[in-house]
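Undergrad: I'll drop the sequence and a predicted model, then ask my questions.
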Amino acid sequence: MSTIKVAILGFGTVGEGVYRTISTHQEKLTAVLGKKVEVAAILLKDKTKERGIDGSVLVTDDIEDIIGLEQLDVVVEAIVGREPANTYLRRLLQKGCHVVTANKEMFAYHGTELEKLAAEQNVSIGFEATVAGGIPVIQTIQQLLNINRIKKIEGILNGTSNYILSEMRTNGLSFDAALKAAQAKGYAEADPTNDIEGYDAFYKLLIVSELAFGEKPEWESVHRQGIANMSIEEIKIAEELGLRFKLIASVQVNDGKVIGSVRPTLVSKTHPFFNIEGVENAVSIEGDIVGRISLQGPGAGMFPTASAIIEDLVHVVHGIKAKKVAERSPLSFVNNEVEKSKQTWLIINPGKGPLKTNLFTNIENKVIIEADEQTILNVQKQNKEARFYQIVGEYEVTEKNDENFPHKEPKSLTFETV
């Protein structure tokens, strides 16, 4: 029986998970592929450290040893960061290897050019594991693209941030205490910047955008706001209103232009993300025929991510390539409606004196209003200390004269752009 030779670049949590999964699922892989799958080589930083790797596997800290292998069919890349991963994959694609990657930052920056190079070499790239660990987001989007036109994708794409927000709400922890708890459990890195500032979710948003809409939003146009400045007071206010904070990445097409955002958002009890807690991820995809579908599950971890990579390995060996909407129709045809509808917003004003705006008067502390996003952006420019959070899901705004929390009936206000 012929053998599929695999190399694994990086042997951290993900790389080790892939190695263990291939070792324990040989019978299933052989049945699916009709060939035995064999890990031929592993690239790691310290090849002298004992890691329980079979003696028949080439263990090296030099990429040239792997590039020089006589037979190499698939390369699994599980390195962190843009380089040297991008350079390594370019060389391995030129060698004629299929590639499967879990590196969301590298793929957000270089995915388009790597896919072009793969097409030139008549090989495939799998990238399911770059977005939401064990949740089959990429496969679902590809399946929908057969018939549906995708209108909008939104998701909780970072388990670390979701865990921190859950801990702040359920245990009354400060942001710093919740972050330390996440680090103690291994959910957050020593340097958690990518997670808590929204960069991780931002990279994932770019990847799903290009797949679904054929292009990414302009990077500088994406509103990216992390959770590092979230306070326990804001969490409690949301609780009093029956709402929960989630860091949500969202991307859609408006008037032929892709727009995206990553920001803390309030979800109501009717929203599918309301009960997504801890390190879980969730994605909602809206198609013009299917309507809205939701996926949830583990967004990270050794075996959930390894599961996504092994599924991709099967796909690339079978020659299944990602479909993009741009291959079927012009971007402007996907959704040519400019979204100018009003949304519900919570505004918290910790500053001295009322908010500076002609939308309402004498709002000293907090208010719920309905307004379009451009109006909110303009109000933000005038009130740098205030915090603005969109509320998603069904949420009724009622007139209530409460000195602790004024609610404003939308029809009683004028919502014109200021």
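TA: Looks like it came in fine.

Undergrad: From here on, just use CA atoms for contacts and neighbour counts.
TA: Noted.

Undergrad: Count the neighbours of the residue nearest to residue 1 when sequence neighbours are not counted for me.
TA: Nearest non-adjacent residue to residue 1, counting by C-alpha to C-alpha, 6 or more residues apart in numbering: residue 35, 6.3 Å away. By the measure other C-alpha atoms under 10 Å, the count of residues near residue 35 is 15.

Undergrad: separation between residue 35 and residue 17?
TA: Counting by C-alpha to C-alpha, to the nearest Å, the gap from residue 35 to residue 17 is 21 Å.

Undergrad: ok so, going back, contacting residues for the residue nearest to residue 1?
TA: 1, 2, 3, 4, 29 (C-alpha atoms under 8 Å, 6 or more residues apart in numbering).

Undergrad: here's the one I want to compare it with:
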Amino acid sequence: MGKIKVALLGFGTVGSGVYEIIQSYQERLDILLGKRVEVSGVLIHDEKKERNINPEILVTSDINQILAIPDLDVVIEAIVGVEPGYTYLSKAIDKGCHIITANKELFAHKGRELKQRASENNVRVSYEASVAGGIPIIGTLRQLLKVNSVVQIEAILNGTSNFILSDIRNTQSSFQDALQSAQDKGYAEADPSNDIDGHDAFYKIVILSELLFGQQPDWESITRKGIRDIALNHISLAESFGFRIKHVASLTYKNKNLKVEVGPKVVSEDHPLYSVEGVDNAIALTGNLVGQLKLQGPGAGKFPTASAIIEDFVTVINGEQQSDPLKGGTLTSISEDSTQTWFVIGNSDDPFEGVTLFEESISDQGKHVTARLIKTNRSELERLTLKNSDLVVYPVASSSSLPIRKAVVTA
């Protein structure tokens, strides 16, 4: 039986998970691939740190030693950040290796270049694990795109943010306490800004945009907001309306215009993201023919992400991967000024050009805090919030239903 030689770049949570799966499921991989999978090298940062790696395997901090492995077939990258991962994978492609990555920041910035380089060198690039951990969203979209056009995606793409919001609601805790809980459980890093400020979800929706349209939207035109400012009373007020606050990455394509947003939204009980709790990710996508589909599962973690990498590995070796479309330039991402529904928190009697659909107030530390659903355009809402800096605004997710248990009030 022949061999498939693999090198791992990075041996943290994901890299070690890939290694363990290969060692534990060797017989299964033998059957699927008809060859023995051999981890021939592991690139690490600190050579003094002890690791549970077979002593016969090359373990080094020198990428050139990894790339010098004779007949190396596949390089699997699980490093954080754009560099040095991009340089390492570029060299691996030039050597004739297929590459697999779980690095969403790298692929958002440099995925186009890697795919183009791979095409020129007749090797394959796979990146399923870069978007939603164990959820097979890349493969699902590739299958759908054979017939369907995807017109909308609404997704929870960051498990850390979703855990924090769930924990605030379930334990009636503050944001800081919920963040500390996420860090204690290993869901959040010591510096959690990449997750809670929306960067992680931003990179993932950009990757999906390029997969769907062959080009990225202009990054500067995408609204990105995190969850740092979400307070317990916001979540309590949302619940009084029958809503939950979720961190949503959304993409809508209509009349050749693309709208991409990343930030907190309120969703109703009948919205597909309402019940997504804890560290789960979920993607609700709408195709022009198939209608709405929902994929949900663990979006991060050692074995869910490693599992997605192994699935990519099998696909790459079997030569099943399709080529993604690559168009020049960037898509125009628009910020529409059409009328929509907003969830507004704060006490204000200032008049505005719109309609109040529903109003509720709660007592928070002895003070009454009011929330209302209003229907107006973005420009009018910005005028209102500029005059009333204490107001907090959340858009209502597009497919959410509105409360009907109280009479509609006209402003």
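TA: Now that the structure is in, tell me what you want to look at. As the structure is a prediction and not an experimental result, all values here were calculated from the model.

Undergrad: TM-score for this pair?
TA: Once superposed, the chains reach a TM-score of 0.90 (TM-score structural alignment, normalised by the length of structure 2), with 396 aligned residues with a C-alpha RMSD of 2.4 Å.

Undergrad: still on that earlier bit, mark which of the contacts of residue 35 of structure 1 are buried, thanks.
TA: Buried positions within the contacts of residue 35 of structure 1, assessed by neighbour count (16 or more other C-alpha atoms under 10 Å), are 4, 29.

Undergrad: how about the contacts of residue 35 of structure 1 in a markdown table, adding secondary structure and distance to residue 75 of structure 1?
TA: Below are these laid out as a markdown table (DSSP: H, G, I helix; E, B strand; the rest coil; distance: C-alpha to C-alpha, whole Å):
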| residue | secondary structure | distance to residue 75 of structure 1 |
| --- | --- | --- |
| 1 | coil | 21 |
| 2 | coil | 18 |
| 3 | strand | 14 |
| 4 | strand | 11 |
| 29 | helix | 16 |
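
Undergrad: now, among the contacts of residue 35 of structure 1, which is nearest to residue 159 of structure 1?
TA: Nearest to residue 159 of structure 1, judged by C-alpha to C-alpha, of the contacts of residue 35 of structure 1 is residue 29 at 29.4 Å.

Undergrad: The closest one and residue 21 touch, don't they?
TA: No: the pair residue 29 of structure 1 and residue 21 fails to qualify as a contact (C-alpha atoms under 8 Å) at a distance of 10.1 Å.

Undergrad: could you pull out the strands for the stretch 1-150 of structure 2?
TA: All strands of the stretch 1-150 of structure 2, identified by DSSP state E, counting those that start in this stretch, fall at 3-9, 36-43, 58-60, 74-77, 98-101, 125-126, 150-156.

Undergrad: In CSV, list the ones you listed along with distance to residue 86 of structure 2.
TA: As requested, those are exported to CSV (distance: least, C-alpha to C-alpha, whole Å):
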stretch, distance to residue 86 of structure 2
strand 3-9, 11
strand 36-43, 14
strand 58-60, 18
strand 74-77, 9
strand 98-101, 10
strand 125-126, 13
strand 150-156, 27
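
Undergrad: Quick one: closest of these to residue 51 of structure 2.
TA: Across the strands of the stretch 1-150 of structure 2, residue 51 of structure 2 has its closest neighbour in strand 58-60 (9.6 Å, C-alpha to C-alpha).

Undergrad: quick one: what helix or strand has residue 250 of structure 2 in it?
TA: Per DSSP states H and E, residue 250 of structure 2 falls inside strand 243-254.
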